[in-house]
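Participant: no sequence for this one, just the structure:
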């Protein structure tokens, strides 16, 4: 089985943040629509090159990274587990987002990451681990070659992804890696483009199931699972 599933946070499809981020990326992962609005300060063709990788994944924050399903598990069972998970837990406040350069990529991230947000992300990692097939050797080697710390290598072996637990940083990726001379102009253009949607605080009020049908294909947003207990803001 080559398809993969991911558990992400993504804003509601009717929100201004989702719509504006999808325009920036040039693709709406929920509808599959390709979007090419102008972005002042950037040539659209150049922006399309800069956003190629995050556009394939869709606008999101990773909670459970893309995974092949373990033998004996199914998409239906995963969706059932997601429904159970959100029924018994409360979401988390994210707060206001800011633009930042993170690992040489442009991202949206909270002004301050709360412990509750980290705890909820960790619960997602653990709760859906039974659905994850073991990493393939080539995937393990690719990750291990990316300069991980000893602790991150341990997390990779245990959970199939190195940026979890205490290594988790909530972020929503807007570009691939930027050359130093591009980071400033791209961030300035993004600041103007996203300014109208960055004033209101955000809440992690749902989990979203994304699907990659085959390696290298765009991920699609399949279904949302809203938390049943209101978030304390």
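Facilitator: Nice, I can see it. Since this is a predicted model, take the numbers as computed values, not measurements.

Participant: use CA for all of it now, contacts and neighbours both
Facilitator: OK.

Participant: Helices along the chain, start to end?
Facilitator: With DSSP state H as the criterion, the chain has helices at 16-25, 44-50, 52-57, 75-87, 115-127, 137-144, 150-159, 180-194.

Participant: Which one of the ones you listed lies nearest to residue 215?
Facilitator: helix 52-57 (11.0 Å; CA to CA).

Participant: before we move on, back to that, columns mean neighbour count and distance to residue 105 on top of the helices of the chain, output as TSV?
Facilitator: Formatted as TSV, the helices of the chain follow (neighbours: other CA atoms under 10 Å; distance: least, CA to CA, whole Å):
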stretch	mean neighbour count	distance to residue 105
helix 16-25	22	13
helix 44-50	15	10
helix 52-57	20	10
helix 75-87	15	30
helix 115-127	17	21
helix 137-144	12	17
helix 150-159	16	20
helix 180-194	15	8
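
Participant: In CSV, list those helices along with distance to residue 229.
Facilitator: As requested, the helices of the chain are arranged in CSV below (distance: least, CA to CA, whole Å):
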stretch, distance to residue 229
helix 16-25, 23
helix 44-50, 38
helix 52-57, 28
helix 75-87, 7
helix 115-127, 13
helix 137-144, 36
helix 150-159, 27
helix 180-194, 29
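
Participant: Pasting the second one now:
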């Protein structure tokens, strides 16, 4: 499968881990980000701690667009000859042959200026799952065009990251990948970042230093540039498809 650069309005697809919408972590994340990626329902954020609503919405704007998730295969447009149904069928077959992954403990961390949940210790099983997703589904990926490559290169990539960008369309894959569940955009000011971290400690206190069960492989879809990603399908690792139509969690 191959093809020319995608049309400007082509949808993009990504393979993510995301907690099931009825799980406590998903409920807390939906309230923090102001959007439920399974239902697509959104609501305004409330002021919290020293932050007004407008500032919190700015801090969470980027992860709100993508939905609460951990990336396994970065967003991609489909190449010529590949259809959405082809991708879903392939993901279902792949997921059926994999086992769920248990991460013993998750913690809050700062990564390049943004806040995220990360494993307290590296997980070889999680790394293998992500590596396999990158490699196995690359046949569906439309190659990055020059504007996309230039945008990625503006981040001052290392030589190895440049190699990965050219080969896989993204610089932070394989050994350059780190599993993380993004909670904020970049916050340059250290004092403000510390205040956000304190707020996150309170909001997500029940999930810090606790295990994380990675049970599903999710397909998220972005219909057009700038539009929010939505969870369109979930496949249980070990077999079985589960499509979510969960409503916004009650207060």
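Facilitator: Received, thanks. Please read all numbers here as calculations on a predicted model, not as lab measurements.

Participant: And the helices of the first structure: which comes nearest residue 170 of the first structure?
Facilitator: helix 115-127 (8.0 Å).

Participant: What residues in the second structure pair up with the closest one?
Facilitator: On the basis of TM-score structural alignment, helix 115-127 of the first structure is assigned to residues 124-136 in the second structure.

Participant: chain center to that stretch: distance?
Facilitator: When C-alpha coordinates are averaged (CA atoms, centre = their mean, to the nearest Å), stretch 124-136 of the second structure and its chain have centres 15 Å apart.

Participant: Give me the contact list for that stretch.
Facilitator: With CA atoms under 8 Å, 6 or more residues apart in numbering as the test, stretch 124-136 of the second structure has contacts from 15, 71, 72, 73, 74, 101, 168, 173, 174, 179.

Participant: distance from it to the first structure after superposition?
Facilitator: For stretch 124-136 of the second structure, the mean deviation from the first structure after alignment is 0.8 Å (mean CA distance after the TM-score superposition for the first structure).

Participant: residues touching the residue opposite residue 163 of the second structure in the first structure once aligned, list them.
Facilitator: Taking TM-score structural alignment, the alignment pairs residue 163 of the second structure with residue 154 from the first structure. Counting by CA under 8 Å, 6+ apart, residue 154 of the first structure makes contact with residue 162.

Participant: What lines up with residue 51 of the first structure in the second structure?
Facilitator: Match for residue 51 of the first structure (TM-score structural alignment): residue 60.

Participant: So its match sits against residue 186, correct?
Facilitator: No. Residue 60 of the second structure lies out of contact with residue 186 (CA atoms under 8 Å); the separation is 9.2 Å.

Participant: Skipping its backbone neighbours, what lies nearest the equivalent of residue 91 of the second structure over in the first structure in space?
Facilitator: Here residue 91 of the second structure is matched to residue 82 in the first structure, going by TM-score structural alignment. What sits nearest to residue 82 of the first structure in space, not counting adjacent residues and going by CA to CA, 6 or more residues apart in numbering, is residue 225, at 6.9 Å.

Participant: That neighbour: neighbouring residues, count only.
Facilitator: Using other CA atoms under 10 Å, residue 225 of the first structure has 18 neighbouring residues.

Participant: Please say which position in the second structure it maps to.
Facilitator: Using TM-score structural alignment, residue 225 of the first structure lines up with residue 235 in the second structure.

Participant: That match against residue 216, yeah?
Facilitator: Yes. Taking CA under 8 Å as the definition, residue 235 of the second structure is a contact partner of residue 216 at 5.4 Å.

Participant: And the residue most central in space within the first structure, how far from residue 173 of the first structure?
Facilitator: For the first structure, residue 61 is the residue whose C-alpha lies nearest the centre (CA atoms, centre = their mean; 2.6 Å). Distance of residue 61 of the first structure to residue 173 of the first structure, given as CA to CA, to the nearest Å: 8 Å.

Participant: okay but residue 193 of the second structure is in contact with residue 187, surely?
Facilitator: Yes. Using CA under 8 Å, residue 193 of the second structure is in contact with residue 187, at 5.8 Å.

Participant: any common contacting residues for those two?
Facilitator: Taking CA under 8 Å, 6+ apart as the contact rule, residue 193 of the second structure and residue 187 both touch 113, 114.

Participant: Can you tell me what residue 32 of the first structure aligns to in the second structure?
Facilitator: By TM-score structural alignment, residue 32 of the first structure lines up with residue 40.

Participant: I'd like to know which of the helices of the first structure is closest to residue 106 of the first structure.
Facilitator: Using CA to CA and comparing the helices of the first structure, the one that lies nearest residue 106 of the first structure is helix 180-194, at 7.0 Å.

Participant: Around residue 206 of the second structure, count how many other residues there are.
Facilitator: If you count neighbours by other CA under 10 Å, residue 206 of the second structure ends up with 12.

Participant: What of residue 37 of the first structure?
Facilitator: Residue 37 of the first structure: 12 neighbours (other CA under 10 Å).

Participant: which non-adjacent residue is nearest it?
Facilitator: Nearest to residue 37 of the first structure is residue 23, by CA to CA, 6+ apart, at 6.4 Å.

Participant: roughly how far apart are the one you found and residue 100 of the first structure?
Facilitator: From residue 23 of the first structure to residue 100 of the first structure the distance is 19 Å (CA to CA).

Participant: now do residue 126 of the first structure
Facilitator: The gap separating residue 126 of the first structure from residue 100 of the first structure is 28 Å, by CA to CA.

Participant: Could you list which residues are in contact with the alignment partner in the second structure of residue 208 of the first structure?
Facilitator: Counting by TM-score structural alignment, residue 208 of the first structure corresponds to residue 218 in the second structure. For residue 218 of the second structure, the contact set (CA under 8 Å, 6+ apart) comprises 15, 16, 17, 18, 231, 232, 233, 234, 235.

Participant: Which position in the second structure pairs with residue 178 of the first structure?
Facilitator: In the second structure, residue 178 of the first structure lands on residue 187 (TM-score structural alignment).

Participant: Count the residues that sit near its match.
Facilitator: The burial count for residue 187 of the second structure: 17, using other CA under 10 Å.

Participant: Alright, calling it a day.
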